[in-house]
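Engineer: quick one, what's the 3D model for this:
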Amino acid sequence: MPAQTFRTVFVLGILSAIGSLSIDMYLPALPSIARELSTTDAAVQFSLASFFIGLGLGQLLHGPLADRYGRKRPLYAGLALYTLASAGCALAPNIETLIVSRFIQAVGGCACFVIARAMARDLFDTATVARVLSRMTLIMGAAPILAPLIGGQVLNFVGWRAIFWGLTVFGAACFAMSVYWLPETRQAAKQARNWLATAWHNYGALLRDREFMGNALAGGVSQAGMFAYITGSPFVFINLYGIDPANYGWLFGLNACGIIGGSQINAYLLRKRRPADVLRRTNNLVAMLGLLMLAVAALRLGGLIGLMVPLFAYVTSLGFSQPNAIAQALNRQHQRAGAASALLGALQFLAAASAGAAVGLLHARSAVPMAAVMAACGVLSWCFHTALIRRAGPALPPSADPV
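Structural biologist: Okay, here's the model as predicted:
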């Protein structure tokens, strides 16, 4: 891979990790935040759901802006908003302020991965995009491994507010990297069009596109299972199984290693197989693993280790499904790549918000609510893909691109 391409992919991976870092770093602190702000576990979990809602709705704004005004200016605006809102989270005096600040933080931060996906689509063809996204996952995957570990240590030594000050610094660093290291991959449109009308038209066309919607829903709903795990795992691991908050990150990081490994194996498979073929087989696996995990949780088989085995396999399978679902959804969307990336992400994170809220509403002293929502996500992902996408044709020859 040429040095300039490597640098671009590296920065896109860092930008794409901003969501995971913003979520995972404060997970060990959820019980502590509930105690310090004198609120309930469910209210603190809603601060996570509000972040998911912000990620979903914000992307619908950033995508059309990126198609109309170029990629970098909306990215700068989003990073500036993210950085200010992170400081607001650090200063929050009560749970209501934290929830609102988290929503604003998400609206700003989601510009990063909307525009990162659009830039990848600008620069590479469909098969190469899937491999580039797999390589980006290698970079992104450091966030869910390191973030809970760092968050747990910061929580022990400084307190949960310092976690958000760290995110403030990270946002400023991303802004600087974007200015100096990222190229502009799409110039602003010359015509003074009404971008809201254009966005409405593009979103309508995308919603009627069976290939886009089948892949977007399949990827988004299966990914929502991951966010059900993110929402439920702090209370399952820490409160139910007695894991120390400082050690929570090790368990979380183990599953993150699974998704990284899956994504790198996926990059190798794509040299010989179509993204659509790999995605179809993976969707079958995700549904079966979700149901297996629900059975283990309901029957309480094997304690924590018994639960971790299907959980690890489920998360690992997302390393195969996500890059291919995104690449297939963005296929044939070059002129509206920003809108397509935005709608793709909005569907994903609105599904994530629903999954996270469901875990919170079903909150019980067992792993069943988390496992049940993850199983439902796996089965629904399979249903959407089967209903909307026809069986793929013969495999395409591998691309010569060395990414």
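Engineer: contacts, neighbours, all on C-alpha from now
Structural biologist: OK.
Engineer: which strand or helix spans Ala267?
Structural biologist: Assigned by DSSP states H and E, Ala267 falls within helix 245-269.
Engineer: can you list the residues that contact that helix?
Structural biologist: For helix 245-269, contacts defined as Cα atoms under 8 Å, 6 or more residues apart in numbering pick out 28-29, 130-131, 134-135, 137-138, 141-142, 144-150, 152-153, 156, 234, 237-238, 311-313, 315-320, 323.
Engineer: can you check stretch 151-162 too?
Structural biologist: For stretch 151-162, the external contacting residues (Cα under 8 Å, 6+ apart) are 25-29, 32-33, 89-91, 163, 245-249.
Engineer: likewise for stretch 28-35?
Structural biologist: 40-41, 43-45, 148, 151-152, 155, 160, 234-235, 245-246, 248-249.
Engineer: hmm, try it at 6 Å
Structural biologist: With Cα atoms under 6 Å, 6 or more residues apart in numbering as the test, stretch 28-35 has contacts from Thr40, Asp41, Gly152, Pro245.
Engineer: next: stretch 186-195.
Structural biologist: With Cα under 6 Å, 6+ apart, stretch 186-195 has contacts from Arg68, Tyr69, Gly70.
Engineer: show the buried residues in these.
Structural biologist: Arg68, Tyr69, Gly70 (16 or more other Cα atoms under 10 Å).
Engineer: where's Leu60, which helix or strand?
Structural biologist: For Leu60, the element it lies in under DSSP H and E is helix 41-69.
Engineer: could you list every helix and strand in contact with that helix?
Structural biologist: Counting contacts by 3 or more Cα pairs under 6 Å, 6 or more residues apart in numbering; DSSP states H and E, helix 41-69 packs against helix 95-123, helix 337-361.
Engineer: quick one more, to check against the first:
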Amino acid sequence: MTTKKYIKLILILGSLTALGPFSIDMYLPGFSEIAKDLHTSVAQVAMSLSSYFVGISAGQLLYGPLLDRFGRKKPLFIGLMVYILASLGCVYVTDIDSFIFLRFIQAIGSCAATVASVAMVRDLFPVKDIPKVFSMLMLVVGLSPMLAPTVGGYVTEDYGWHMVFLILMFMGILILIASQVGLPNSYKPDTSISLKPKPIITNFLSVLKEPQFYTYAFTGAIAFSGLFSYVAASPIVFMDIYHVDPKTYGWIFAFMSLSFIGSSQLNSILLKKFSSEQMIFGALISQSVISILFLILSLKNLLGLYETIGMLFIYLACLGISNPNTAGLTMAPFAKNAGSASALMGAIQLGLGALASFAVGVFVKDSITPMVAIMTTTTITAFIVLNIGKRFIKEKVALSDKDDLVIGH
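Structural biologist: Now for the predicted structure:
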């Protein structure tokens, strides 16, 4: 493969990967404006984030079999068309219920891009290059939550929140054209794959029965739902409770992403000395201590804007270390069912994330304590699940140096 072609593929796959994070993070600075325009509360607007997570969670399970059955480009084309139309719908929406529903449809569409990009990395690159390609794509995914809310903050302040969805629609159109013109047909449709519910469910169940899968998938997903509650609560916390403007909020959010990205890069260095299990254990212990301290401080009203940013920064750093390791150990036993295992892991993670962000919409109004309480509960639960689940793992499939898996939002 020529360098030029290699770069072109990485750029297109990277833009497919970035569509999801951009759709999640770019409209966050507009929460108070959307609430005003649609005559509702910021907490109700946060429900549109939960419905988006539910959509991606369901979409993960839906597109796996479709991409294997019909090849990569047809389902991708249809998914992106759905995304483009739903984004356009969000521009003209007049009430909160339609907005929440359209965000769900938008997520189902964007999910095609996320799942297809992962599948196509496996199709297009030699096995030895896959970890390298994934880490390049992760950089794109990592930069998205830094760029998206910052750009969103400026767009919202200068042109209003409707403009954000117009920009997302045009991104969808560009990505649709690039992927149809620039990506090869990397996979022959496999007509032997059944789309009947029974074989699909049987396949998912066989994955779920593996103790190493359920231990690390649930530990990772429960711990990670702390990130989703932070994302959902952040517009309320920073713009409503601490009264920062949309532009400043965008910058705070970008700064927080540094913590998550930095620690997941640090993780690769630490793995030379420690095993994945040790890293998960250490990260969860630290995360438990930090979240309990965070909760005590917020109950005693000792947190201003800067203290809150500091505590969240350390909390997210622990997640950046545990997440790649739980993902790697979840996927390690599956040479054959990797697609189903990956889709199921994604669905569990996003499903629990949707629940956490839904709880935020219900409880977080004029104090940050409910958000911190949700984060503390999920962290301690994850730690308990890890220690109970470990007892059921008879023979562990370890990660070799070659399988440097990094998966995340």
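Engineer: columns distance to Asn331 of structure 1 and mean neighbour count on top of the helices and strands packed on helix 41-69 of structure 1, output as TSV?
Structural biologist: Below are the helices and strands packed on helix 41-69 of structure 1 laid out as TSV (distance: least, Cα to Cα, whole Å; neighbours: other Cα atoms under 10 Å):
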stretch	distance to Asn331 of structure 1	mean neighbour count
helix 95-123	8	25
helix 337-361	9	26
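Engineer: for Phe51 of structure 1, find the nearest of the ones you listed.
Structural biologist: For those, the distance to Phe51 of structure 1 is smallest for helix 95-123, at 4.8 Å, taking Cα to Cα.
Engineer: could you point out which element follows the closest one?
Structural biologist: Heading C-terminal from helix 95-123 of structure 1 (DSSP H and E), you reach helix 126-140.
Engineer: near Arg390 of structure 1, how many other residues are there?
Structural biologist: By the criterion of other Cα atoms under 10 Å, Arg390 of structure 1 has 11 neighbours.
Engineer: whoops, Thr202 of structure 2 was the one
Structural biologist: The criterion is other Cα under 10 Å. On that basis, Thr202 of structure 2 has 11 neighbouring residues.
Engineer: go on, Gly152 of structure 2?
Structural biologist: Residues lying near Gly152 of structure 2 (other Cα under 10 Å) number 28.
Engineer: again, but for the one 5 residues further on
Structural biologist: Burial measure for Glu157 of structure 2: 15 neighbouring residues, criterion other Cα under 10 Å.
Engineer: from Ala86 of structure 2, how far out is it?
Structural biologist: Distance, Glu157 of structure 2 to Ala86 of structure 2, using Cα to Cα, to the nearest Å: 23 Å.
Engineer: ok, now Leu38 of structure 2?
Structural biologist: Distance from Leu38 of structure 2 to Ala86 of structure 2, by Cα to Cα: 17 Å.
Engineer: so the two - more neighbours on which side?
Structural biologist: Higher neighbour count among Leu38 of structure 2 and Ala86: Ala86, with 23 against 15, using other Cα under 10 Å.
Engineer: so how far is Leu183 of structure 2 from the more buried one?
Structural biologist: 24 Å.
Engineer: one more: Ser41 of structure 2?
Structural biologist: 43 Å.
Engineer: check Ile393 of structure 2 too.
Structural biologist: With Cα to Cα as the criterion, Ile393 of structure 2 and Leu183 of structure 2 are 41 Å apart.
Engineer: before we move on, what about Gly152 of structure 2?
Structural biologist: Applying Cα to Cα to Gly152 of structure 2 and Leu183 of structure 2 gives a distance of 29 Å.
Engineer: now Ile261 of structure 2
Structural biologist: From Ile261 of structure 2 across to Leu183 of structure 2, the span is 28 Å (Cα to Cα).
Engineer: so the two - more neighbours on which side?
Structural biologist: Neighbour tally, Ile261 of structure 2 and Leu183, criterion other Cα under 10 Å: the higher count belongs to Ile261, 22 against 17.
Engineer: tell me how far stretch 190-210 of structure 2 is from the chain's mean position?
Structural biologist: Centre-to-centre, stretch 190-210 of structure 2 and its host chain are 24 Å apart (Cα atoms, centre = their mean, to the nearest Å).
Engineer: residue contacts, Val397 of structure 2?
Structural biologist: Contacts for Val397 of structure 2 (Cα under 6 Å, 6+ apart) come out as Ala332, Pro333.
Engineer: ok, now with 10 Å
Structural biologist: Neighbour list for Val397 of structure 2: Gln212, Leu329, Thr330, Met331, Ala332, Pro333, Phe334 [criterion: Cα atoms under 10 Å, 6 or more residues apart in numbering].
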